[in-house]
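Q: got a structure for you, letters missing:
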């Protein structure tokens, strides 16, 4: 797989520090990453050889949640926070194939992602991009790319897929999500995928991965408990089966292959604001 060279990196990209978006890109087999990004995954691979499965299941959950909302609800507005780098089956591709009039706003302040986000604006008038900080709901909702494009008085599907586990506890992630939910119109839906500490035999694996992630060049990746993750859906009515390992949330078919322990260390769920 061809990889970009640091010597050709655009001036606005700091290749001395890993980017969350580029680390995910590498884990998914992409080419928009640098040595410092690859180092993060390779460090984790030493304690969890199947680490790429975290990114794969995270992405698959995004696709299934997008398809579910586009086909099973009347929501046609999507706010994808921490969208990351474009790959196969992005949110707008999934939902606009099913609901051609669907409007999608991606939010990400990673310089590499911003460059790709601007390209999206050229290709699709129903897909916009915001460079707001997803840790600041007020900044997100007041950005003209969001407020001027989505009708925030109507239901919105809010995605935080693989983002909140990069928030430190000091960021008060439950408070941030309560702020997001408060700003959403009734009928809105919230989809979250998050690294998970099962508090059972797999807990040691989760905590070993966490230690490597937070001490890697990326510097983040918290594995939270079920109670902590459920607290990210304040006052929402959960869609069955609730918060479960991502690969078990409305799977496309039965699990025929072996289940990796890593797969039990990332969960997802979708809640509805009544």
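A: Structure received. Note that the structure is predicted; figures quoted are calculated from it, not measured.
Q: can we go C-alpha only for contacts and neighbour counts from here?
A: Noted.
Q: show me the biggest helix of this structure in terms of residues.
A: Using DSSP state H to define each element, the chain has its longest helix at helix 52-72.
Q: what does the helix or strand following that helix rub up against?
A: Using DSSP states H and E, the helix or strand that follows helix 52-72 in sequence is strand 77-81. With contact meaning C-alpha atoms under 8 Å, 6 or more residues apart in numbering, strand 77-81 is reached by 91, 102-108, 134, 150, 155-161, 163.
Q: Which of those fall within strands?
A: Secondary structure from DSSP state E places 103, 104, 105, 106, 107, 157, 158, 159, 160, 161 of those in strands.
Q: Tabulate those (CSV), appending distance to residue 127.
A: Shown next, in CSV, are the ones in strands among the contacts of strand 77-81 (distance: C-alpha to C-alpha, whole Å):
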residue, distance to residue 127
103, 6
104, 5
105, 6
106, 8
107, 11
157, 14
158, 15
159, 15
160, 17
161, 18
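Q: Pasting the second one now:
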């Protein structure tokens, strides 16, 4: 299923942990199942800061979205959207730009089941949901609901939050190739916002997290700062460039001091297409 076809039977695969539901558990959400909770608890056993890292990542998402909306962005494509946790991306940006248009995409069928919650936006704007995987950019970009909602001839804020470390490989069919295909489809003035887990500040713990994910059937690829920077090749990084999630434009002076690099364990950046 590539476009959230309603009325079609969906295999929810509840016996297998999924990153979106593990993330929901870590954020204190309610939409997770036994396999997800087991994987999350094993993750917390080896990386007790996992819940804090999830919250820090979520806070970065809100800051970056507000910054882009205030800068004039009115179209957002959030791939790897995850389960609805208010405030969602559309709530954040439509509070600033009521006419903003937001498309969510995710490959978790459980997210599809909750899509109605994602679609409650401001009447001046539009929101839509696409059932698709980042590793198939053509399916994402060609989805009818996306085409009905976004004008790909105008700047789009592409958002890939805590997603790319679940995409293995760097060659054809891998994470970098998928991102390059998405970037190529975006017009000048578009932006790319992404976060990515790294082992560079808590190597033993993050390596153990990767092993937990792989044992749960979820691919997990930690990347270095240099490897993360490659996702933005050819685009202009916005200040402060590539940094840790808690250090990217904190709302108040001193906010960045309330977390450590080991707690964040995740790089973040936003860049604009020339």
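A: Here it is on my side, so go on. These numbers were taken from a predicted model, which means no experiment stands behind them.
Q: What would you report as the TM-score here?
A: The TM-score (TM-score structural alignment, normalised by the length of structure 1) is 0.89; 261 aligned residues with a C-alpha RMSD of 2.0 Å.
Q: quick one: contacts of stretch 114-121 of structure 1?
A: So stretch 114-121 of structure 1 is contacted by 85, 86, 106, 108, 127, 128, 129, 131 (C-alpha under 8 Å, 6+ apart).
Q: Quick check: the last one touching residue 107?
A: It stands for residue 131 of structure 1. Yes: using C-alpha atoms under 8 Å, residue 131 of structure 1 is in contact with residue 107, at 5.7 Å.
Q: higher neighbour count, these two?
A: A direct count of neighbours by other C-alpha atoms under 10 Å for residue 131 of structure 1 and residue 107 places residue 107 higher, at 27 against 20.
Q: Need the counterpart of residue 90 of structure 1 in structure 2.
A: Residue pairing (TM-score structural alignment): residue 90 of structure 1 is matched to residue 88 of structure 2.
Q: how close does its match get to residue 269 of structure 2?
A: Distance, residue 88 of structure 2 to residue 269 of structure 2, by C-alpha to C-alpha, to the nearest Å: 19 Å.
Q: Between these two, which has more neighbouring residues?
A: residue 269 (25 against 20).
Q: for the helix or strand that contains the more buried one, packing partners?
A: Residue 269 of structure 2 belongs to strand 266-272 when assigned by DSSP H and E. If contacts are counted by 3 or more C-alpha pairs under 8 Å, 6 or more residues apart in numbering; DSSP states H and E, strand 266-272 of structure 2 sits against helix 50-70, strand 191-197, strand 236-237, strand 243-244.
Q: Might one say that residue 28 of structure 1 is in contact with residue 58?
A: No: between residue 28 of structure 1 and residue 58 there is no contact under C-alpha under 8 Å: 10.1 Å.
Q: okay, these two: which has more neighbours?
A: Legend: neighbour count by other C-alpha under 10 Å for residue 28 of structure 1 and residue 58, higher for residue 58 (25 against 17).
Q: right, and the more buried one touches residue 249 too?
A: No: counting by C-alpha under 8 Å, residue 58 of structure 1 does not reach residue 249; the two are 10.9 Å apart.
Q: Can you pull up the most central residue in structure 2?
A: residue 161 (2.2 Å; C-alpha atoms, centre = their mean).
Q: show me what contacts that residue?
A: 57, 61, 79, 80, 81, 193, 194, 195, 196.
Q: swap in residue 128 of structure 1?
A: Contacts of residue 128 of structure 1 by C-alpha under 8 Å, 6+ apart are 104, 105, 106, 117, 120, 121, 145, 146, 149.
Q: what's the helix or strand for the fifth one?
A: Per DSSP H and E: residue 120 of structure 1 is located in helix 111-123.
Q: What is the subsequent helix or strand relative to that helix?
A: The C-terminal neighbour of helix 111-123 of structure 1 among helices and strands, as given by DSSP H and E, is strand 127-130.
Q: Which element is encountered next along the chain beyond that following strand?
A: helix 137-142.
Q: Can you work out which other helices and strands pack against that following helix?
A: helix 173-183.
Q: Read off where the helix it packs on ends up in structure 2.
A: With TM-score structural alignment as the criterion, helix 173-183 of structure 1 aligns to 175-185.
Q: To what extent does the matching stretch diverge from structure 1 after superposition?
A: Compared with structure 1 after fitting, stretch 175-185 of structure 2 has a mean deviation of 0.8 Å; criterion: mean C-alpha distance after the TM-score superposition for structure 1.
Q: now what about that stretch, what contacts it?
A: 134-137, 152, 164, 167-171, 192, 230-231.
Q: what's the spacing between stretch 197-210 of structure 1 and its chain's center?
A: 21 Å (C-alpha atoms, centre = their mean, to the nearest Å).
Q: That one: which residues count as buried?
A: Neighbour counts over stretch 197-210 of structure 1 (16 or more other C-alpha atoms under 10 Å) mark 197, 198, 203, 205, 206, 207, 209, 210 as buried.
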